[in-house]
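Engineer: sequence plus predicted model, see below.
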Amino acid sequence: MSSNNLDTLYRQVIMDHYKNPRNRGILDENSLTINMNNPTCGDRIQLTLKLDEGKVVDAKFEGEGCSISMSSASMMTQAVKGKNVEEALKLSKIFSEMMQGKEYEDDIDLGDIEALQGVSKFPARIKCATLAWKAMEKGLKEEEQQ
């Protein structure tokens, strides 16, 4: 597939997640809640995670922001559902490496998340793409310390 066609496909995937976000909403009060914002551009997110025996059994988000931040949140919540905490944090590390343009483990199927790899070419947008992921990391690490 040509680079142009791949870029078009990736843009379509990002816009699909933006216009039809997966896992939009808030979980009940027994869930882990993390609020984060990106003051640089005004993106904000409230992430709620339902954990059970070290596993992310559900994830939802609410927030406002650009197509990159909201699409990334949609993709992230899909990706971490059903994963144990260690797997979710590993996925976040891989995503972070991808955003920095570094080599990352490619033996893991990133699915729709791969559509965001082009963001690494635009340093000002990396914080947009990583906002939800940073919220998830923060919440899981805080939960581990309790």
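Structural biologist: Everything's here; your move.

Engineer: make it CA atoms for all contacts and neighbour counts henceforth
Structural biologist: Noted.

Engineer: is it correct that K81 is in contact with D52?
Structural biologist: No: K81 lies out of contact with D52 (Cα atoms under 8 Å); the separation is 11.3 Å.

Engineer: who has more neighbours out of those two?
Structural biologist: K81 (18 against 12; other Cα atoms under 10 Å).

Engineer: what about versus this one:
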Amino acid sequence: MSSLDDLYRRVIMDHYQKPRNKGEFGDEALTVNMNNPTCGDRIQLQMKVEDGKVTEARFTGEGCSISMSSASMMTEAITGMDVDRALKTAELFSRMMKGEATEDEIEEADLGDIEALQGVSKFPARIKCATLAWKAMEKGLRE
């Protein structure tokens, strides 16, 4: 195992053990519920969108370390983004999970902790785990 793989594992476990933005909004928020029937992961994503910008995002749910870490990373990443950029980031993330995104695209997007999930592309069965929260975000922002 390379030191980079070890670092990525630590980042993923940190988000899993200490998730960011976990919880629910007490007031109205855009809410999307999704699940991955293949492995039992489920998520409720809530977002507040004002003036075309995601001002806050939170999630609840249960699942594997990949799905919950990805949700934590995603909520951190999209908070403060305009809706179009959030959707473009989701599209890039999906391509990264399929191994279709170039290193230049990933570097240019400055994905931060999200890059730690790049290795998931080597495990096709886990891609749905990593993309669950992202699919929920896309569904909510497109509706």
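Structural biologist: Happy to help now that I have it. Just so we're clear, the structure is a prediction, and the values are computed from it rather than from any experiment.

Engineer: strands along structure 1, start to end?
Structural biologist: 32-38, 43-52, 55-64 (DSSP state E).

Engineer: residues of the helix ranked longest in structure 2 that come out buried?
Structural biologist: Longest helix in structure 2, counting residues (DSSP state H): helix 124-142. The neighbour-count criterion (16 or more other Cα atoms under 10 Å) identifies 126-138, 140-141 as the buried residues of helix 124-142 of structure 2.

Engineer: what of stretch 89-96 of structure 1?
Structural biologist: 89, 91-96.

Engineer: could you say which of the strands of structure 1 is packed most deeply?
Structural biologist: For the strands of structure 1, average neighbour numbers computed from mean count of other Cα atoms under 10 Å are highest in strand 43-52, which has a mean of 21.

Engineer: what stretch of structure 2 does that strand fall on?
Structural biologist: The aligned range for strand 43-52 of structure 1 in structure 2 is 41-50, by TM-score structural alignment.

Engineer: hmm, who's touching the matching stretch?
Structural biologist: Residues outside stretch 41-50 of structure 2 that contact it (Cα atoms under 8 Å, 6 or more residues apart in numbering) are 24-25, 29-36, 54-64, 67, 129, 132-133, 136-137.

Engineer: swap in stretch 118-132 of structure 2?
Structural biologist: By Cα under 8 Å, 6+ apart, stretch 118-132 of structure 2 touches 5, 34-36, 41, 43, 64, 66-67, 70-71, 93-94, 96-99, 117.

Engineer: repeat that for stretch 7-18 of structure 2.
Structural biologist: 65-66, 68-70, 72-73, 113, 115-117.

Engineer: as CSV, the buried residues of stretch 89-96 of structure 1 with distance to S120 of structure 1 would be great.
Structural biologist: CSV is the format used below for the buried residues of stretch 89-96 of structure 1 (distance: Cα to Cα, whole Å):
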residue, distance to S120 of structure 1
L89, 20
L91, 17
S92, 15
K93, 15
I94, 13
F95, 11
S96, 10
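
Engineer: what's the burial count for the corresponding residue of structure 1 for G80 of structure 2?
Structural biologist: By TM-score structural alignment, G80 of structure 2 lines up with G82 in structure 1. By other Cα under 10 Å, 15 other residues sit near G82 of structure 1.

Engineer: out of the buried residues of stretch 89-96 of structure 1, name the ones that lie in helices.
Structural biologist: Per DSSP H, the buried residues of stretch 89-96 of structure 1 map to helices at 89, 91-96.

Engineer: brilliant, that's me finished.
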